[in-house]
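Novice: Only the shape, not the letters, is given here:
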């Protein structure tokens, strides 16, 4: 086997354009969200979305952005055309086009797909090639020698046209297990033709870290080539496999934002970056960019129309959340005792969750998040802990309802001082009617809710009635109508999420229900979004409790 050193890049680009990180061109962070990540079920990017995604990735500081497959996907062709026309201005990254080698029996220059790669004007091309004997013979239905010629001819042609070429060896690890030599021959054909990087792909996602590390190290020793890694997550090991490959010598990692990809997904870009920078001390991002990870991760989730994973490593909202009182006690002394790094390093922050597991330290730390100092008020802390445990035993949950917890805390503080917080309004009664009426023949039925509320506000008794598309919507509208004149700040409050859960300890239609209500406002003090909770055997009453807490929270003094 040849041990030819990696060919000198012949991209035709100035050397300065290849300085992608503090490591220069010594280490590649290669993102394929717009190509491989877009294969996730449920993701459909428009061309405008693709430009927005690429812009965010560039802001993060990745070195390479694979934009798609021009010539095979019309949207990808348009994306590259618009990028070339100036709609995408990259400052850290270079744009990469993805495509396949020439077809069997066709000259590379005559292959329309290969020509489309040149037409994309991308300075870098990633070619995918079969490196598993079984795939060559059964999927491509060609000879092993012709496949090698397809690789060599296509790479040489693109390099000759001034493009830098990376080769994705599809099914490399499965192929290597079957035949230790053929994948190496594919890599040799590519490097001898001018390819810069040989990317070993765990296409089926079946590798484990120890086995993958061994193969990578063996291929490194056999070839001396510059190696890259591309891991799918079918065993849940994509991130671990990627790190194992780096430890074995690869200097090019392919990932997708938030691990998006087909089946179980790909190696998560943010987990890989966090591990490379924080744990392995590899400065693979420009200075100051690591703290952008949370912002970029969540923005990319919005573009994909997928809710962010709250438990995602490094960037999830719960990545540094602590629930057990034992943890909180230690964190109160030193936050590093239960955090593997300072959350601010990656743009995240620490949260203390209030549940029946909460102890005194949990309550004190959570109060600090609200700007409340409970030092010297042990009776308040004890009362709050006891109240939380009693309520959670009855079905309440405060770990996702910070607003309700803050109101409870302030009530207990006032009570400890012999005071009672003035309520902005008081309920006399409410009534909800749900009417199912027949429309014109053949048009089906219409379901309409109507609510009437009677409240005392500003020294007056106010009665208001409103309709809605459901009982909660009707109650919300009626209550806002009753309070609007006296509490104008509520005009900016909007309900943004509504969740109902039947508690597992109770069964049947008379079960206890818990309602979580998320709200936001442009006029309320403090957090732009907050969540409140209500619990009752009647779902309307549980909703009412959460609704009232939401409005009261919005009205709390800005100095609170």
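Specialist: Great, that's in hand. Predicted, not measured: the structure shown is a model, and the values here were computed from it.
Novice: Could you use CA atoms for every contact and neighbour count after this?
Specialist: Will do.
Novice: neighbouring contacts of whichever strand or helix holds residue 435?
Specialist: Following DSSP states H and E, the helix or strand that holds residue 435 is strand 426-438. By CA atoms under 8 Å, 6 or more residues apart in numbering, the surrounding residues in contact with strand 426-438 are 444-457, 470-471, 474-475.
Novice: Which members of those are classed as buried?
Specialist: Among the contacts of strand 426-438, the ones that count as buried by 16 or more other CA atoms under 10 Å are 448-457, 470-471, 474-475.
Novice: Now the two most distant members of the residues you listed.
Specialist: Distances among those were taken as CA to CA; the most separated pair is 448 and 457, at 27.8 Å.
Novice: neighbours around residue 341, how many?
Specialist: The number of residues packed near residue 341 is 15, by other CA atoms under 10 Å.
Novice: Under a three-state scheme, what state does it occupy?
Specialist: When classified by DSSP: H, G, I helix; E, B strand; the rest coil, residue 341 comes out as coil.
Novice: which ones among the buried ones among the contacts of strand 426-438 are found in strands?
Specialist: Taking DSSP state E as the definition of strands, these contribute 448-457.
Novice: Just the helices from the stretch 101-250 of the chain, written as ranges.
Specialist: Assigned helices in the stretch 101-250 of the chain, in chain order: 112-119, 133-135, 144-160, 172-178, 182-192, 209-223, 238-247 (criterion: DSSP state H, counting those that start in this stretch).
Novice: packing partners for the first one?
Specialist: Helix 112-119 is packed against strand 94-100, with contacts defined by 3 or more CA pairs under 8 Å, 6 or more residues apart in numbering; DSSP states H and E.
Novice: With the second one instead?
Specialist: Of the remaining helices and strands, none touches helix 133-135 by 3+ CA pairs under 8 Å, 6+ apart.
Novice: Go ahead and measure how far that helix is from the middle of the chain.
Specialist: Between the mean C-alpha location of helix 133-135 and the chain-wide mean there is a distance of 35 Å, by CA atoms, centre = their mean, to the nearest Å.
Novice: do the same with the fourth one
Specialist: Shown here is helix 172-178, whose average C-alpha point lies 31 Å from the average C-alpha point of the whole chain (CA atoms, centre = their mean).
Novice: ok, now the fifth one?
Specialist: Distance of helix 182-192 from its chain centroid, counting by CA atoms, centre = their mean, is 36 Å.
Novice: Which secondary structure elements does that helix sit against?
Specialist: For helix 182-192, the helices and strands in contact under the criterion 3+ CA pairs under 8 Å, 6+ apart are helix 144-160, strand 164-170, helix 172-178, strand 197-202.
Novice: tally of neighbours for residue 322?
Specialist: 20.
Novice: For residue 247, give me its contacts.
Specialist: By CA under 8 Å, 6+ apart, the contact set of residue 247 is residue 213.
Novice: meant to ask about residue 253, not that
Specialist: Residue 253 touches 28-30, 228-230, 242, 246, counting by CA under 8 Å, 6+ apart.
Novice: Next up, a structure to set beside the first:
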């Protein structure tokens, strides 16, 4: 089979990705993700298994109300049952009822699974594959066959695994996908076996890998290098157990770093990759992995002073691509390891690069505060406020008179947390109270109540993460704690930090700085 350099991208976030532990996509979640995937430019979106649950069945009905620009929607199912005609099989009927143009069928290609899981003969399995494909083709569907456990099956009984593929090919299947379902194969195995299949099968071949050996992306690229031109995966590598091949890595590896190309995803579409990665994490209620390649917040973050100095001279010294190519951004981290290059890069907007005295003052202040337990790598909002204070440009938006937090537990066992805050804004005193799920939530609510009439833009801001770490655990209950709060508005995300022996005091510091940073940012038009 001749192969060009165009690779088809098939996304299975809505089906395989939904099997991730802790994920339960709503119907609207699935529609929203599908529209984002279509905008990115994927070729196929696997919508789900219509026979398995009402939500997946409803998805196919709802997605028809949307006009997709690039992607075809695929309904997923399995081959017919051994004791049923394809036309009578409930699963096949459910697939056709979706009215989707593409049907993806999973079939057993490992003889062990055929005899010990399906409990049918090897010949009966071939008949199930053949009859299912033929029937779907007579109903004018594009048919994709996922050969489940293909690589393990090929290693155990290559002759039979190839018979499964040939049964599908001879029945008119449009493409066949080789699956490393257990995720245990190595790249050289995938490359060799895929090349062997390419020499014997004439329909387009694809690859579907799992990440149990942390090789899903490598195995996918190995298969493509051998001739597979249909790639399956999920956004952020979501999936059962250790996940599937991460399309947020596979796609830029193909578009930016190889001779292969995606049909609809070019350089302009690739810039949407970080956005869709974070969108899916938000929908899934997952905290993004900062060190995720290409799209993670740390993917282009530089901490060592020598590194920062080098990238200022030539970015390719410590970056394999331009972060903007995937919609990400370069970050310069500030810590006690920072040199003047880090500080210089972080304060470019203040135009003080020639003021060595001030630069040294900022660096000394950072090092002193980190020695006390502060941490600015994840608290860039606090760092920006520190710089403004050193430069004499810091502006306070309110004065604290006092605050109080009370936690009560009633006879019924329920806990109630109430915070009271007294502040002054331009000489006007405000006293407010708020109940919350905990001290920080209650303090945040009370402070917002007090400030909302003076600063309406705070309604656009919300807290998205709260982290606590004990700095010197040997001090036991007298140990210092560091609190980092991550906040977000419609435009940006920022972190702030507080340190104290008192958890509530440390939380208050970080909370106040998060609000100050938001207000200063709005005032400066950033």
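Specialist: Perfect, thanks for sending it. This structure is a prediction, so every number in the text was calculated from the model and none was measured.
Novice: After superposition, what is the TM-score?
Specialist: The TM-score (TM-score structural alignment, normalised by the length of the second structure) is 0.91; 520 aligned residues with a CA RMSD of 2.6 Å.
Novice: Pipe the helices and strands packed on helix 182-192 of the first structure into TSV and attach mean neighbour count and distance to residue 118 of the first structure per row.
Specialist: What follows is these, written out as TSV (neighbours: other CA atoms under 10 Å; distance: least, CA to CA, whole Å):
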stretch	mean neighbour count	distance to residue 118 of the first structure
helix 144-160	21	8
strand 164-170	26	11
helix 172-178	20	26
strand 197-202	26	19
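Novice: and residue 95 of the first structure, which of those is closest to it?
Specialist: Taking CA to CA as the measure, these were each checked against residue 95 of the first structure, and strand 164-170 came out nearest at 11.2 Å.
Novice: quick one: the closest one aligns where in the second structure?
Specialist: Using TM-score structural alignment, the residues of the second structure aligned to strand 164-170 of the first structure are 142-148.
Novice: Show residues contacting the matching stretch.
Specialist: If you take CA under 8 Å, 6+ apart as the criterion, stretch 142-148 of the second structure is touched by 101-110, 133, 136-137, 164-165, 168, 173-181.
Novice: Return the residues in contact with whatever residue of the second structure lines up with residue 401 of the first structure.
Specialist: With TM-score structural alignment as the criterion, the equivalent of residue 401 of the first structure in the second structure is residue 379. Applying CA under 8 Å, 6+ apart, one finds that residue 379 of the second structure lies in contact with 484-486, 494-497.
Novice: burial of the aligned residue in the first structure for residue 160 of the second structure, as a residue count?
Specialist: Taking TM-score structural alignment for the superposition, residue 160 of the second structure sits opposite residue 182 in the first structure. Residue 182 of the first structure: 19 surrounding residues under other CA under 10 Å.
Novice: What of residue 290 of the second structure?
Specialist: Residues contacting residue 290 of the second structure under the criterion other CA under 10 Å number 12.
Novice: What does it correspond to in the first structure?
Specialist: For residue 290 of the second structure, the equivalent position in the first structure is taken to be residue 310, counting by TM-score structural alignment.
Novice: Setting aside sequence neighbours, what's the nearest residue to that match?
Specialist: When the adjacent residues along the chain are set aside, residue 310 of the first structure lies closest to residue 316, with 4.3 Å between them (CA to CA, 6 or more residues apart in numbering).
Novice: Doesn't that neighbour belong to a helix?
Specialist: No. Counting by three-state DSSP, residue 316 of the first structure is not part of a helix but coil.
Novice: Please tell me how far it sits from residue 258 of the first structure.
Specialist: Counting by CA to CA, to the nearest Å, the gap between residue 316 of the first structure and residue 258 of the first structure amounts to 10 Å.
Novice: Between those two, tell me which one has more neighbours.
Specialist: Neighbour count, other CA under 10 Å: between residue 316 of the first structure and residue 258, residue 258 has more, with 25 against 19.
Novice: Now check the second structure for the residue matching that one.
Specialist: Checking with TM-score structural alignment, residue 258 of the first structure has residue 236 as its match.
Novice: picking that back up, dump the helices and strands packed on helix 182-192 of the first structure to a markdown table, plus distance to residue 412 of the first structure.
Specialist: Putting these into a markdown table (distance: least, CA to CA, whole Å) gives the following:
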| stretch | distance to residue 412 of the first structure |
| --- | --- |
| helix 144-160 | 72 |
| strand 164-170 | 62 |
| helix 172-178 | 61 |
| strand 197-202 | 57 |
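Novice: wait, which of these is closest to residue 489 of the first structure?
Specialist: Judged by CA to CA, the one of those that comes nearest to residue 489 of the first structure is strand 197-202, at 55.8 Å.
Novice: which one in the second structure is aligned with residue 78 of the first structure?
Specialist: Aligned against the second structure by TM-score structural alignment, residue 78 of the first structure finds its counterpart in residue 58.
Novice: Provide a list of residues in contact with that match.
Specialist: Contacts of residue 58 of the second structure were listed using CA under 8 Å, 6+ apart, and they are residue 27.
Novice: and it, how far is that from residue 47 of the second structure?
Specialist: Noted for residue 58 of the second structure: a distance of 10 Å to residue 47 of the second structure, by CA to CA.
Novice: again with residue 162 of the second structure
Specialist: Separation of residue 162 of the second structure from residue 47 of the second structure (CA to CA): 28 Å.
Novice: what about the aligned partner of residue 212 of the second structure in the first structure, how many neighbours?
Specialist: Per TM-score structural alignment, the equivalent position to residue 212 of the second structure in the first structure is residue 234. Neighbours of residue 234 of the first structure under the rule other CA under 10 Å: 18.
Novice: Over to residue 381 of the second structure?
Specialist: Counted with other CA under 10 Å, residues neighbouring residue 381 of the second structure total 26.
Novice: Assumed it was part of a helix.
Specialist: Yes. Residue assignment for residue 381 of the second structure, taken from three-state DSSP, places it within a helix.
Novice: show me what contacts the residue lying closest to residue 426 of the second structure once chain neighbours are set aside?
Specialist: Spatially, and ignoring its direct neighbours in sequence, residue 426 of the second structure is nearest to residue 398 (7.2 Å; CA to CA, 6+ apart). The neighbours of residue 398 of the second structure, taking CA under 8 Å, 6+ apart as the test, are 423-426.
Novice: Kindly report the same for residue 351 of the first structure.
Specialist: When contacts are counted by CA under 8 Å, 6+ apart, residue 351 of the first structure is found next to 318, 320-322, 366.
Novice: Swap in 6 Å and give it another go.
Specialist: Under the criterion of CA atoms under 6 Å, 6 or more residues apart in numbering, the contact partners of residue 351 of the first structure comprise residue 321.
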